[in-house]
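**Q** one predicted model, sequence on top.
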Amino acid sequence: MTESLPSNVRTFIDLAKEVCNPDNIFIFDGTQKSYADICAKLVSSGALMPINSYLYPNSFLARSNPVDVARSEDRTFVCLPDGEKLYKLKPSEIPPTLGFTWGCRSSEIDAATGAEMTTEQMRAHMFKLFKNCMRGRTMYIIPFSMSPINSEFAKLGIQISDSAYVVANMYIMTRTGNGVLNKIKEGSPYIPCWHSVGCPLEPGEKDVAWPCRLLAKDRYITHFSQPDPDHKSFGNYSVMSYGSGYGGNAIIGKKCIALRIASKMARDDKVKWMAEHMLILHVTHTPCIGVDEKTKKKQYGPNESYTITAAFPSACGKTNLAMLEVPLEYRDQWHVSCVGDDIAWIRIDEQGRLCAVNPESGFFGVAPGTSDKTNRNAMETLRAGNSLFTNVGVTLDGDVWWDGKSDDPPAKIVNWRGNLMEESQYKDADADQEKKKKKAFIGQVAHANSRYTTPCSQCPIIDTQWNTGKGYPIDAMLFGGRRTKLMPLCIRASTWEQGVLSAATLRSEGTAAVSDRVMGALSFDPMAMRPFIGYNYGQYFQHWLDIGELAPKKPDIYTVNWFRKSDDGKFLWEGFSQNFRIVQWACLNARRKRIQGVIKEVEKDVTITPLGVAPLPNALMIDIKNAEQKKILADPQILTVDPKSSGLGNDWYQELSERKEYLSLYADDLPKKLVDEFNSLVDRFVEAGLAVPDGKTAQSLKL
């Protein structure tokens, strides 16, 4: 069967066969028939369950092992070439109160010596784990491309896996099949990708629906960026993932290749580029230029095109923004379309602009919170079918359900662990008790990190050019996290360097997308890339600064926060479709920049804060008293930066102090420009009247 493969791929597969010792080999050709066969096999084994085909045609439900439900950050390793360090400060030396850990580890500890393994020792350790790991199983060979196969952006890979579930997800999330093999035959390089659930079967042993290693310490997601000395023909890069079947750990094309490996490539390639954890949104503005005197109809000018990218940690509304629904009051002049919801590969074009493409072909979205109210376009994408749901609840008539899909859960539902749940479990004569029980009931239906995998092509607002491989010139970059206190709705950085600092010090409250994260705990997440940076963190920041030097027409950088709450716990911002107002403000700023060369501030629209330029209510059409025409009601507190504020969660001195402590972790890896930029930030807060606690000084905040 492998004789038809390109010779250099066959060399890899021959090695994989020798090491993994599978019973069978299957080359996935990327056809719809092969995908259907894979799904049928998963159904017959009990790994997938068909759901209601009337509601979701050709769609299935998977239930993972309860220990394998999220990315395993603590078991993710970035093994760099000799002489390179992912970080200098050991994870154990970071104060636990700071709310920061390195997103990946540089190596495993050798049990015999107590020392960190070298890169080649780590590789040898992985080969030892893979020895005979597929005994009793089928080895699937998955040729894949990140980005359209014929695009100049395309990066090709060959993934081996003993998980048919992974094959099905790769079919949706990447371009798979014979087209990739043809490009490799023509001379295009590829990245060898190893994956195994790590559960060989003995003769006669019955398999389980979701095989995986049950102990976290037995899972490894390992990235290499130097050649294997024993197999140099495979190139500089490879990935070896062992022990987990969960998407972020096992769908290697996604986070492993498209971010960790790609970010290293982007820095090291002769022509510099970027691989970022960003959505891509295309915005079209058709401005009204007047009203026809005779017909009284509005007249419109030519279309103006804008592209927004935005980076958020997982489960912070990134997909909702990527599939943004323009509020009704703006639809006569504004239209948005989705290019991608998670990853952007960014290159500098001949005009000096940063241009982005989406390297994926599917959405791997967080289900909880997704509904027709919050993201109708995502729901329409799912209703088109051809989707996989993982760890959601299912009703007795085959509908799927999760927290937030509707106001009330179904009367009877089978939860993500396969247990029947009924509304009688939370009904109570005491209304307060019933409310508490109902909340707990809902939380058990679907896992908080339950997912859907669905094709981009089905999205009702997918951009017509999304799959061409051509880059979209970026007009604005948004960075945001989940902050219930302190951070304003929106800030535009005055300079690229100021924007890089704000993105590098991004903080967010923890979500369920990571297995070891405390829900609600505040953590630093630089550029929303903390778990995905594939080389030294300080050098990654320097690369951002370098790109700013190389791209004369670089976009403006914004920080946003949809999640700020009042003292009584109520959200200050409606969010969802109303987030378009910030997108519109960024586009209009870009328009002024195109016409004037710079953004000339309009006094009634903005105010200057220590963090940067903040919009005033007028700029976003916010009215604090009466909503009329295109205005909405909002608390003006959502826009404020008050250096004099104090109190738990609202103390700018404390915030700056924690940012300093965090930046100090990078030691001399931190670029001097960011040191200077942070010290300037402190100066601006002092000038604005920063409240300094007794016994403290503002100067002590400086790096």
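**A** Great, that's in hand.

**Q** contacts and neighbour counts: CA atoms only from here.
**A** OK.

**Q** residues near the closest residue in space to residue 522 that isn't next to it in sequence, how many?
**A** Nearest residue to residue 522, sequence neighbours excluded (CA to CA, 6 or more residues apart in numbering): residue 509, at 4.3 Å. For residue 509, the neighbour count with other CA atoms under 10 Å is 20.

**Q** same question for the one 4 residues further on.
**A** Neighbour count for residue 513, taken as other CA under 10 Å: 21.

**Q** residue 534 and residue 509, how far apart?
**A** 23 Å (CA to CA, to the nearest Å).

**Q** structure two is appended below for comparative analysis:
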Amino acid sequence: MVNMEVFPESLRGRLSSSMLSKLNQLNNNYLVTFLSSIVELCEPDSVYLVEGTGEDLEYVKRRALENGEEIPLRNRNHTIHFDHPLDQARAREDTFILSGKIPFVNTKPKEEGLKEVLGILKGSMRNREMFVGFYSLGPVNSKHRILAVQVTDSAYVIHSELMLYRSAFKEFRGNVNFLRFVHSKGTQDIKKRRIAIDLDGTVYSVNTTYAGNSVGLKKLALRLTLNMAVKEGWLSEHMAIIGIDGERTHYITASFPSGSGKTSTSMLGKLISDDLAFIRNVEGSPRAWNPESGVFGIIHGINSRDDPIIWEVLHQNDEVIFSNVLLKPDGTVYWEGSGEPEPEKGVNFAGEWWKGKKDENGKPIPASHPNARFTVRLTSFRNLDPRYEDPKGVEVEAMIFGVKDYNTLVPIAEAFDWGHGVITMGASMESARTSAVLGKSDEMEFNPMALLDFISVSLGKYLSNYLDFGKRLSKTPRIYSANYFLKDEKGFLNSKEDKRVWLRWIADRLEGKADSIRTPIGYIPTYDDLFRLFSQVLGKGYSRESYEAQFTIRLKGYKEKFKRIKDIYLSIEDTPSEVIEILDRQLLEIDKSMRKFGERVTPSQLE
């Protein structure tokens, strides 16, 4: 029998006796205080505690269908979700860190920001059910896991989280600490969309349903865990974790801005993570964990030829939530770039759609949004590494920092050392903006470590922690830059499948099987090694002409890039002097080569 008197009246009136019994068993006063405060703020009609059981999943899915947040598809395990036409991507202009000013980050004074977002959240769940999810970021049995609670009035959000994260209700026994995420659909008034991040451990999100703004444990949690990591001396990164095979499996991480090759890269090896990584120093070894257990991926351009594993996942009977693709009349879906014929008509995020439909400005409306997504569990992928749940993590031997750069960076290059890689490859990233953020696509923007949208501390503090992290390791990972999008006047210089060769070259480098050429910007592959690897990996030839075009160092472009980057870091007060010293050495190397070779230098000239 539950003693009702131990619970505040706000909870007693909204939780069933069975739910109160569950809460009572946890004996967590921090949790009760938090939930009662949110109930009083948002005023839901009822509260449902989601333990993560099969029964919970069926209930949440049913509620999502009943309230219209999801629509059933012909495959009984597939559903589709539509966001507001103006709520299709991360909302930079409406997302704030509640703190003093931080360069390149939207901030608001904490008192002002809390007053605003709490005012909008007040009463936002009236006549609605509130769901409470309990999760572990990282394997539940890992001593490095981080507990988190999501509160939302969206069955779609909690359904997504049940697919993307590890349920951990029983781990909340006793007064354990946890991160807190509060979300309400609100009235869908985009002018009052707000995402407020209190670095004390709470995120508030309202008037949005796009998962990047509403599923708290994803990129909203990244702001909190990154702040924790900088304070505690570890890394919380926007990185995939992949096992690539050579004589043995080598685990690497890969950081790319959204839409620039990260998910496709993660499918080329043994999958542990497609998006996020916690990296800690464990007895001198860098070890990584995936805080997630699912994938929220961009679907635009996914096709059977280039992405066979993802294509298979999206067409089998495992559970999938599609978002902002086209719902066809036959109950199946279509998305741009799928390689399938474009339908004549259907329903998408903007309502009824037909081929040739235009908006009020005469611009064609695509069948699916460029940032349309799919949500699936990691266990749906046949290339899932069995160590994805290893509580001890996997040892990281290499890190890739990749960009979408049409004009300058070579396809693959290895840094001279940890500091050189962190600063000239990671901290110097510039990439074409993608549809994952609101704004004009393909504009080049500064995006260090593909983290600028998620940074919650000064870049100076962040880079200081990064450099120091490597110095404390007994063996630092090798660092690589990658660029799958280099062009010349004739178009792209690589095919999509070439990235398989770049990854194999990394494995060969780790095993001492591949040579390199020293260039002003790092080490690049030799022609002989790539000729061998293109044959072994892709079964095709590789011409010297292609090699020279791909790996000619565009010295002028690199110099201009590093001058821009240096100016940025000089403008940040707490940039470590080591950052500027590394950039100065890099610029000296480039200047030396330019005096000798001019604006470009070919591999043949350096061999």
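**A** Okay, I see it. In this text the structure is predicted, and so the values were computed from the model without any measurement.

**Q** circling back: alignment lookup: the residue nearest to residue 522 of structure 1 to structure 2.
**A** Under the alignment by TM-score structural alignment, residue 509 of structure 1 pairs with residue 432 in structure 2.

**Q** which residues in the stretch 1-150 of structure 1 form strands?
**A** For the stretch 1-150 of structure 1, strands defined by DSSP state E, counting those that start in this stretch occupy the ranges 24-27, 48-50, 60-62, 76-79, 138-146.

**Q** out of the ones you listed, which is closest to residue 444 of structure 1?
**A** strand 60-62 (16.2 Å; CA to CA).

**Q** what range in structure 2 matches the closest one?
**A** Against structure 2, strand 60-62 of structure 1 falls on residues 79-81 (TM-score structural alignment).

**Q** which residue packs closest to residue 481 of structure 1, ignoring adjacent ones?
**A** That would be residue 508: by CA to CA, 6+ apart, it lies 4.5 Å from residue 481 of structure 1.

**Q** next, that neighbour: secondary structure please.
**A** strand (DSSP: H, G, I helix; E, B strand; the rest coil).

**Q** do residue 408 of structure 2 as well
**A** Counting by three-state DSSP, the backbone at residue 408 of structure 2 sits in coil.

**Q** can you tell me how far residue 24 of structure 1 is from residue 2 of structure 1?
**A** 11 Å.

**Q** again with residue 418 of structure 1
**A** 39 Å.

**Q** span of stretch 10-29 of structure 1 from start to end?
**A** Using CA to CA, one end of stretch 10-29 of structure 1 lies 15 Å from the other.

**Q** mind listing what's buried along that stretch?
**A** 12-13, 16-17, 19-22, 25, 27-29 (16 or more other CA atoms under 10 Å).

**Q** do the same with stretch 500-519 of structure 2
**A** 500-510, 514-519.

**Q** and the residues you listed, which of them are in strands?
**A** Applying DSSP state E to the buried residues of stretch 500-519 of structure 2, the entries found in strands are 517-519.

**Q** could I get those as CSV with distance to residue 182 of structure 2?
**A** Output for these, formatted as CSV (distance: CA to CA, whole Å):
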residue, distance to residue 182 of structure 2
517, 52
518, 51
519, 50
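
**Q** quick one: the helices in the stretch 201-350 of structure 2?
**A** 211-214, 221-232, 262-266, 308-315 (DSSP state H, counting those that start in this stretch).

**Q** looking at these, which is closest to residue 72 of structure 2?
**A** Nearest to residue 72 of structure 2, of these and by CA to CA, is helix 308-315 at 14.8 Å.

**Q** which residues touch the closest one?
**A** 267, 302-304, 320, 380-383 (CA atoms under 8 Å, 6 or more residues apart in numbering).

**Q** now restrict those to buried residues only.
**A** 267, 302-303, 320, 380-381, 383.

**Q** out of the buried residues of stretch 10-29 of structure 1, name the ones that lie in helices.
**A** Of those, the ones assigned to helices by DSSP state H are 12-13, 16-17, 19-20.

**Q** count the neighbours of the counterpart of residue 419 of structure 2 in structure 1 for me.
**A** Structural alignment (TM-score structural alignment) places residue 419 of structure 2 against residue 497 in structure 1. Residues within reach of residue 497 of structure 1, counting by other CA under 10 Å, total 19.
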